[in-house]
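1. What follows is a predicted protein model with its sequence.
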Amino acid sequence: MPRISKLFLGITAIFFISCTPFKSAQTDAHKLAGHDPKKPDGYNEIDLEAINKAVDPCDDFYEYACGNWIKNFKLPDDKPSYGKSFNVITDRNLEVNKQLLEAFAAGKTPVPAKYSQKLAEYYSACMDTDSIERDAPKIAGEYLDKIQKSTFADLPQLMATLRLIRASALFTVYASPNPKDSNSMIAEFFQSGMGLEEKAYYVNPENEKTRKKYLEHITKMFVIAGVDSANAEKHAQLVLKIETQLARESLSRSQVFDPSVTTNLTSLAAVKQTFKEASFNLEEYVKALGLNLEGQKINVTAPKYIETVVTVLKTTSFDDLKIYLQWQFLNQSAARLNKAFRDENWAFYEGYMRGAKAQSQRWEVCVGSVDGALGEALGEAFVNKTFGAEGKRRVLEMVNTIYSAFEANLTSLDWLDSETRTKAAEKLHKFITKMGYPDTYRNYDDLKLTHNFLKNEFNVSANEVRFDLEKIGKPVDKSQWGMSPSTVNAYYSSSWNEIVFPAGILQTPFFGLNFSDAANYGAIGSVIGHEISHGFDSGGSQFDGNGNLVDWWTKSSAANFKEKSQCIVNQYGQYKVGNGTPIDGDLTKTENIADNGGLKIAYLAYERAAKEKVKEVIQGYNGHQRFFLSFAQSWCGKSTPEYADTHAKTNEHADAKYRVIGSLVNLPAFANAFSCKEGSKMAPVAKDRCTLW
């Protein structure tokens, strides 16, 4: 299924993990907590074997820091992209979670886990592929028949049913903080029901090959569902026609991350009136989801898109709409169905679009499914097994040092006037930091599970959708988390003005209790700085310290910000990846701003923390050099050309190589650390550098 997920609380994450890792032999709990007592301080904090010393670090530092690893590492057949740090840690976490789930399934409780029985039931059902092959076609057939036998009057209820199993068609609705009042949750209407990942795939001439492949994929899926090949081809043409019509007025990925575009507050009455033109009973749809939105504010992220939905409803026969709805069910449920559907779904989205050569092992898929379904239940067990209090204390200490460095750096920014600088500091002081795991874990008491995997999937989907929608009209609960504890990632929420670091990422090689400040600040420190900087990127800067969409900028500072941001857009737009696909500077703008700001602030914080230790030589490099090596090696990665091309077109993060190079060329401290002459590739002259925060 497509990988566009709904926005959650204005989250911007450090990394987009798009593949499941392969098995790791290393599951030692001390290592998972970032600590190996058998190794002395500083041991192996830099991977010397990864370094390509045949390359001048002032010419291409990414190749210098990662070249030998890239040369020698063979991509697993089922992994079109693999990161030396992110995926290695994810491997460990996956293996730990696998061991926990297998123990629970065997009736053992190696660590305290309130929901060990539910975890065991869900995992066991997922692993029972024989039962899935027997049960899934029947259940899928029932949904397809229900769609086929419906009338237009059934459409609101039908779409609500699909929404509850996370197979939204035409549009979707979810809970989100009110952009103008972050203490209240409101309903947000968002675009949905397009199988390709970015509108450009539908409308740009250069993507004609992908559209043809997509048509072939839709045809094959309908054939698997029992439609004869001739009609399946007609179905595919119809689906593509409707999706293209929707896509033309959909928001691009870059627009999705711009709150000035996506904030359009209105009322249910106004939205109902819009849908009334198509005789679609929006109130019935809303009620079928268990919602009462009368008198509440609603945010429509893409008004023109909703108008297009109305046009589609008015101009498309209901027989054709039913085919479109059947496709949305098949496409968004494919990974949960029987093998024939899973294989074809993988062949298009992973094989063609990303260049993968094999599917992940079933246990990997099932561990990921459990984490997605019962993330905090599994996360509690993961934390009990792996996470150390000393590591949490040390990282929090780093966070506070980086906060201080960010504030001190504000005084050096001559493009900020005093009024805006003061407002920026006020916002910084209101940041919330969450570390490791929630104070209170989710309650899954009402979740009903059986040994039928697809029924479990649909029950979990309905449980998650209702859990989300029940927040509408209530005060915001800022104790909730947007990622499970074992996730190898971090995020910033503009609505809550918080940075969040799950236990999953606080491990070697990102963080080690015995690592020097240089290594820790270069790796996890730059991640911390990145998330803080998101509060001041082109999207986050539109929100104040309370998480409200408020313009706190003077005109002069705003103009300077825009100019300096455009410099970064232009810089990254010159980089090409894969088969020559350019990075989209607009799409990646917020992340590139955060990368640049995060690295600079982490470096300034490192100098504060290390003091005289910056001169200390470990593994042949002084502290300044190890800081930058640690940063670069945290991004060592390898991918197929197909993956790189798709990533460049659809993802808000730049390619790993240019996340490193793009940040380093703008930071004079790097050139000083490696004695790079001004004008060299990694040390451009001042007028060619892009500096913001």
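-> On my side now, so go ahead. Numbers count the residues shown, from 1 in each chain.

2. Could you use CA atoms for every contact and neighbour count after this?
-> Noted.

3. Does anything pack onto the biggest strand by length in the chain? Which helices or strands?
-> Ranked by number of residues, the top strand in the chain under DSSP state E is strand 181-191. If you count contacts as 3 or more CA pairs under 8 Å, 6 or more residues apart in numbering; DSSP states H and E, strand 181-191 packs onto strand 171-178, strand 297-300.

4. now that strand against strand 171-178, angle please.
-> Following axes from the mean of the first three to the mean of the last three CA atoms, to 10 degrees, one obtains 170 degrees for the angle between strand 181-191 and strand 171-178.

5. Any chance you could list what contacts the helix or strand just after strand 181-191?
-> Downstream of strand 181-191, the next assigned helix or strand under DSSP states H and E is helix 200-203. By CA atoms under 8 Å, 6 or more residues apart in numbering, the list of residues contacting helix 200-203 from outside reads 196, 207-208, 210-211, 244, 247-248, 252.

6. let's go with 10 Å and repeat that
-> The contact list for helix 200-203 (CA atoms under 10 Å, 6 or more residues apart in numbering) reads 194-196, 206-211, 214, 240-241, 243-248, 252-253, 649-650.

7. follow-up on the earlier one: let me have the helices and strands packed on strand 181-191 in JSON lines, adding distance to Asn72 as columns.
-> Conversion of these to JSON lines gives the following (distance: least, CA to CA, whole Å):
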{"stretch": "strand 171-178", "distance to Asn72": "45"}
{"stretch": "strand 297-300", "distance to Asn72": "49"}
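
8. this is the comparison structure:
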Amino acid sequence: MSSRILVMICLGVLIAGAAQAADPASTKPQYGNWGFDKAGADMTIKPGDNFFRYANGTWLDRTPIPADKPAVSLRLAMTDLTEQRLHAIMDSATAHATDQTTTLQGKVGAFYQSFMDDAHIEALGAKPIAPELDAVRHATTRDALAALMGRTNTDFDGSLFNVGIDVDLKDPKRYAVYLGQGGLGLPDRDYYLKPAFAKQKAAYHAYVATLLTLSGWSHSDAAAKDVVAFETSIAQASWSKVEQRDPVATYNPMSVTELQQLAPGFAWSAFLKAQRLGDLQRIVIGEKTAFPKLAALYAQTPVATIQAWQAARIADNAAFYLSQPFQNAYFDMHDKTLSGQQVQAVRWKRGVHAVSGGDCGVGERLDCFGNLSWAVGQLYTDKYFPPASKAKIEQLVANLKTAYHARIEKLDWMSPPTKQEALRKLDTYTIKVGYPDHQRDYSQVVVHNDDLIGNVTRAASADWAFYVDRLNGPVDRSDWSMTPQTNDAYNGSLRDIVFPAGILQPPIFDPNADPAINYGAIGAVIGHELTHGFDDEGRKIDADGALRDWWTAADAKAFEARAKKLGAQYSAFEPLPGVHINGDLTMGENIADLGGLTLALDAYHTSLHGKPVPVIDGMTGDQRVFIGWAQAWRGKLTDDAIRRQVTSDPHSPRAFRVNGVVHNIDAWYDAYGVKPGDKLYVAPADRVRIW
């Protein structure tokens, strides 16, 4: 199943997490005596040479990456706690599981039980996806195959085009259907087109052949060769990740008739009807110039190749839920080859992720939902989310908004008219903490404790129906696009900034820590999300949530010059020998990181109300804010996961989310006495100052 298109900007490189990790009854911080694990630092390193290692070096050197993960970090420690808590919730819920159970707890328990019944799953082999594969075999025309692609949001079928429903960026009072390019089994077009990924592409060919063999597809090796060649042609026609970041270029509304004229050769009516969008009159196209090429490619490709490709996509999308040979092949390709993970996670962890949501094999990036993720979120927050945390976060948000307001007013490069619009937009943001006000209704979702594949498709159908059924109604401003158990935050299309319960734990938020640490961690996260509304993409959305240019030409030019300067800095960073960060791809996240930490420092100063700042363990308040930020990013990835991240992820690797930010903030130089000659030193005139 392809993921929905979500018009939101995430904090990034993260995975499902937990609520507050520390014992609520304790008054001791989780890390050290005041919220920082000083034993994990390496203070023999000069802060001005490598601030990330200064704060984290000893921990990095002594902490191995677990064999069943592509990374290790303090954020993943949050995940481990969440997994344990969700495991306990689901184990307990199985006691309430009956066939066609009606309670929320029973449905969660039955779904988890269906995943954990590995003996039953092994006995079935490929039988659970036999109906989907038979449908492909019987779809002997391109029109029939296009109709199967229309099931991509409700079944395991793949599609050349991804469909999603979200707020209309030009008319935020209503929803719109968005259509974007798809069709690739590897993480990005570069994996097909660049020699650096030849090894991964060869492994992918073998993987497709294995899936087709396991699925009973004839001539599997030759078919796999055709499938990979087909996807390579799709990659050649597709836009790059950088091109996809432009919200103006990817907003192309048109009628379905105009879509048919733009991209003839694809059965759009059959495709949309299968998506339950047969009466659709208006649609927003993303990568406009790619659509005619993809449709022409589809029209020219032999039906047998498209059938084999669809069979491979079905097997790939379903492999996680099938017998061990499918799961082993999936692990070897997606986790081991692409991310460097050495050992498959134990079954109960995979079961937790299947029901609740979690890592989808992309390093630490959270890109997918669990099948009953919102139901699990309700059970989770009922048990683990402390109300006191919500109040503290709301106060921190208020302080950060005040700091941002003051910074915008003082900007020396922005004219009064643009400032006025920026301040108006800042004031419109709604802050959401913990969990949604309205829970998702699962009453009509049928869950059987012995039908895992059926549970997946029924849950997907109900989820898609939720979005389709509200398409013509008013926009729900209380809606969330991220589940409560998620360890992430986002700035969304509803002009909302959301902090799920899952992110409100150490090291991001510790109610028992020194306030400076919390400002450096959760404060900078809050500032990061606020800044996303004004990064290179977010700045194109106005105070009403509409895609509109509200900048004077001179102000826009000044912003772009500063952003370009920041992009050049990041493009010079080299996480691995010969592997550079793409400063254009990571632009929005880098701007948000810089703005977030800058705002957090300002807000910390405001919170002191002129009172003297205590020195703790020889560290000043400013030093503790900076080191709180650095500790929040403590962790490391395998080399393969880094390559994958740099190629396809809009977030910079964690070391550069620290070093790339602090060396642009004047107060960091003052706090740590950074001087010319230090490796991170940037002359004052060359430091990037945006917000």
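-> All right, it came through fine. None of these values were measured; they are calculated from a predicted model.

9. just to revisit the earlier point, tell me which of the helices and strands packed on strand 181-191 of structure 1 sits nearest to Lys677 of structure 1.
-> strand 171-178 (49.0 Å; CA to CA).

10. check contacts around the alignment partner in structure 2 of Gln332 of structure 1.
-> Under the alignment (TM-score structural alignment), Gln332 of structure 1 maps onto Asn317 of structure 2. When contacts are counted by CA under 10 Å, 6+ apart, Asn317 of structure 2 touches 1-2, 155-158, 185, 311, 330.

11. let's see 8 Å
-> Contact analysis of Asn317 of structure 2 by CA under 8 Å, 6+ apart lists 1, 156-157.

12. Run a quick neighbour tally on the counterpart of Asn56 of structure 2 in structure 1.
-> Matched by TM-score structural alignment, Asn56 of structure 2 corresponds to Cys66 in structure 1. Neighbour count for Cys66 of structure 1, taken as other CA atoms under 10 Å: 26.

13. Please name every helix or strand in contact with the helix or strand harbouring Cys66 of structure 1.
-> Per DSSP H and E, Cys66 of structure 1 falls inside helix 61-72. Where contact means 3+ CA pairs under 8 Å, 6+ apart, helix 61-72 of structure 1 is packed against helix 623-633, helix 656-664.

14. after superposition, how close is the last one to structure 2?
-> In other words, helix 656-664 of structure 1. Averaged over the aligned pairs, helix 656-664 of structure 1 sits 0.3 Å from structure 2 after superposition, using mean CA distance after the TM-score superposition for structure 1.

15. what does that helix contact?
-> Counting by CA under 8 Å, 6+ apart, 60-62, 571-572, 575, 592, 595-596, 599, 631-632, 635-637, 670, 682 sit against helix 656-664 of structure 1.

16. which residues in structure 2 does it align to?
-> Helix 656-664 of structure 1 corresponds to residues 654-662 of structure 2 when matched by TM-score structural alignment.

17. Gly596 of structure 2 corresponds to which position in structure 1?
-> Using TM-score structural alignment, the partner of Gly596 of structure 2 in structure 1 is Gly598.

18. quick one, what contacts its match?
-> Each residue near Gly598 of structure 1 by CA under 8 Å, 6+ apart is listed here: 526-533.

19. And the host helix or strand of it against structure 2, how far off on average?
-> Applying DSSP H and E as the criterion places Gly598 of structure 1 in helix 589-610. Aligned to structure 2 and superposed, helix 589-610 of structure 1 gives a mean residue distance of 0.5 Å (mean CA distance after the TM-score superposition for structure 1).

20. Could you report the neighbour count for Val615 of structure 2?
-> Val615 of structure 2: 12 neighbours (other CA under 10 Å).

21. how close does it get to Thr598 of structure 2?
-> For Val615 of structure 2, the distance to Thr598 of structure 2 (CA to CA, to the nearest Å) stands at 21 Å.

22. ok, the residue lying closest to Asp595 of structure 1 once chain neighbours are set aside - how many residues close by?
-> Closest residue to Asp595 of structure 1 apart from its sequence neighbours, by CA to CA, 6 or more residues apart in numbering: His530 at 5.4 Å. A count of nearby residues for His530 of structure 1, using other CA under 10 Å, gives 31.

23. how close does His530 of structure 1 get to Ser634 of structure 1?
-> In this view, His530 of structure 1 and Ser634 of structure 1 are 13 Å apart by CA to CA.

24. Leu321 of structure 1 too?
-> 47 Å.

25. Repeat that for Val55 of structure 1.
-> Per CA to CA, Val55 of structure 1 is found 19 Å from Ser634 of structure 1.

26. got it, and Asp135 of structure 1?
-> Taken as CA to CA, the span from Asp135 of structure 1 to Ser634 of structure 1 is 44 Å.
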